[in-house]
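Peer 1: Just the structure for this:
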Amino acid sequence: AEDLAYAEIYALLPADWKLSQEDFENEDNYWPIRQLKTLARFPHLYGTWIGEGHTIANGNPPQPMSDNCNFEGVILLAGYTMSEEFTFIDTGDKVISVLSMVPLYAEEMDYKLKKGRDALMEKFDKYNIGEIIDIHRKNTCKKKFGLF
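Peer 2: Okay, the predicted model is just below:
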């Protein structure tokens, strides 16, 4: 993880997302910011690192991010829709990974843990899941008849 010691995490919000201080008093508006702060503290609190493809649950046991969505975790993705020039910043003495925070449903987190990152990305491609947070997006791994 020495090569991955530095990371920046971002989230892309829809243009109409409410961003005022007053709006942030409502968790339905604030949860992406709260999640970014949680991710920023994660390596320091747990003496670990975060990197591309990592999934991080919202609590233990995982809980929905807010009342207006059922996301229970996130996956960190490098270069999901941004160019590689944006995804890795070489400062000369260190390389900084720039990772996108993409919210996940519980079933998607389970699927990724069982089948791997690439399998989940195939599902995202199949359902045209983008990087901009969409609280109404399709759950790509919703179980049907007990199968993924």
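Peer 1: From here on, just use CA atoms for contacts and neighbour counts.
Peer 2: Will do.
Peer 1: Which positions within stretch 76-84 qualify as buried?
Peer 2: By 16 or more other CA atoms under 10 Å, the buried positions in stretch 76-84 come out as Leu76, Leu77, Ala78, Gly79.
Peer 1: downstream neighbour of the longest strand seen in the chain in the secondary structure list?
Peer 2: Determined from DSSP state E, the single longest strand within the chain is strand 95-104. Note on strand 95-104: by DSSP states H and E, the next helix or strand toward the C-terminus is helix 106-115.
Peer 1: Can you work out which other helices and strands pack against that following helix?
Peer 2: strand 73-78, helix 117-126 (3 or more CA pairs under 8 Å, 6 or more residues apart in numbering; DSSP states H and E).
Peer 1: who's in contact with that helix?
Peer 2: 55, 62, 71-74, 119-120, 139-143, 148 (CA atoms under 8 Å, 6 or more residues apart in numbering).
Peer 1: Quick one, which of those are buried?
Peer 2: Here, 16+ other CA under 10 Å leaves Thr55, Phe71, Glu72, Gly73, Val74, Leu120, Asn139, Thr140, Cys141 buried among the contacts of helix 106-115.
Peer 1: pretty sure the fourth one contacts Asn58?
Peer 2: Yes - using CA atoms under 8 Å, Gly73 and Asn58 qualify as a contacting pair, with a distance of 4.9 Å.
Peer 1: one more to put side by side:
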Amino acid sequence: MTDFYEKFRNKKQFDDHAEAISAHLDERYTTEEITVFHEIFSPDFHLDVYFVQSEKHNFNFLITAGMSTLEMTVPTAVENPQAYQYAELMLLLPKAITFGKVTGNNPNDWIIGMLKESARFPHHYDTWLAIGHTLQATADMEPYAENTNYTGVVILPSVTFDEEFTSVQAGENLINIYSVFPLYADEMNYKIANGYNALLDRLIEKNAQEIFNENRSNLLA
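Peer 2: Okay, the predicted model is just below:
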């Protein structure tokens, strides 16, 4: 555990990146429209989640603020790796989904947990996240919680927000905001076997919506 703490203590942290995300939201929404789920204890790096409820949209959304405080390990083989080093994650939600005080025991807390686990993954494993990448809830592909059948996520470009919203400049660094789309186990296996483009074809064929659906139809049905 000591080595785990040391790993993050010795990494350069860009605290201004989280501040840039906060300012990015403040420019577009009022204080009353934004709720911040502050992280009380952070064993690695501080990661808050903002919950935006605005009448501008027919949905609400969650967005992380803190994933981009650390640089992701982008392979040198990737063209222009500097463009992918920093990211935050977003999840669009139907208006009916709400959150009280996040304790980990409420029915919808797993959704915030899913977002935070995904945001921490690249830093815990010295890798990176970008469009087309998938993450599993567990190695055995078990669901995120007892009240959901979702077992993983795929990282997608937002089709709801344009680049002016999903690209945030923090000094010389670019922060990408990616959309998270939860997947069922067989959908995850399909993507692993056939690749991102095959899964994307299924998303388009089924007219899958970016807004989270607790009980959406299986893409492979």
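Peer 1: returning to what we had before: export the buried residues of stretch 76-84 of the first structure to a markdown table and append columns for distance to Lys114 of the first structure.
Peer 2: Below are those laid out as a markdown table (distance: CA to CA, whole Å):
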| residue | distance to Lys114 of the first structure |
| --- | --- |
| Leu76 | 17 |
| Leu77 | 18 |
| Ala78 | 21 |
| Gly79 | 23 |
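Peer 1: Kindly indicate which of those residues lies nearest Val98 of the first structure.
Peer 2: For the buried residues of stretch 76-84 of the first structure, the residue nearest Val98 of the first structure by CA to CA is Ala78; the value is 6.4 Å.
Peer 1: top helix in the first structure by residue count?
Peer 2: As assigned by DSSP state H, the longest helix anywhere in the first structure is helix 27-46.
Peer 1: the helices in the second structure, which residues?
Peer 2: 2-9, 15-26, 109-124, 163-166, 185-194, 196-205.
Peer 1: Now do the longest one: distance to the chain's middle.
Peer 2: I take that to be helix 109-124 of the second structure. 7 Å (CA atoms, centre = their mean, to the nearest Å).
Peer 1: corresponding residues in the first structure for it?
Peer 2: Aligned by TM-score structural alignment, helix 109-124 of the second structure corresponds to residues 30-45 of the first structure.
Peer 1: do the same with the last one
Peer 2: Counting by TM-score structural alignment, helix 196-205 of the second structure falls onto residues 117-126 of the first structure.
Peer 1: do the second one as well
Peer 2: The counterpart of helix 15-26 of the second structure in the first structure, using TM-score structural alignment, is absent.
Peer 1: which of the residues in that helix are buried?
Peer 2: So helix 15-26 of the second structure, judged by 16+ other CA under 10 Å, has buried residues His17, Ala18, Ala20, Ile21, Ser22, His24, Leu25.
Peer 1: any idea which residue sits dead centre in the second structure?
Peer 2: Leu89 (2.8 Å; CA atoms, centre = their mean).
Peer 1: Contact partners for it?
Peer 2: With CA under 8 Å, 6+ apart, Leu89 of the second structure has these contacts: Ile63, Thr64, Leu115, Ala119, Ile177, Tyr178, Ser179, Val180.
Peer 1: mind checking the end-to-end distance for stretch 92-109 of the first structure?
Peer 2: 35 Å (CA to CA, to the nearest Å).
Peer 1: Grab the nearest non-local neighbour of the counterpart of Ala57 of the first structure in the second structure.
Peer 2: Here Ala57 of the first structure is matched to Gln136 in the second structure, going by TM-score structural alignment. Leaving aside its sequence neighbours, Gln136 of the second structure sits nearest to Gly152 (CA to CA, 6 or more residues apart in numbering; 4.1 Å).
Peer 1: how close does that neighbour get to Leu183 of the second structure?
Peer 2: Gly152 of the second structure is 5 Å from Leu183 of the second structure, by CA to CA.
Peer 1: try Lys191 of the second structure
Peer 2: Using CA to CA, one gets 10 Å for the distance from Lys191 of the second structure to Leu183 of the second structure.
Peer 1: higher neighbour count, these two?
Peer 2: Remark: of Lys191 of the second structure and Leu183, Leu183 carries more neighbours, 23 against 20, as counted by other CA atoms under 10 Å.
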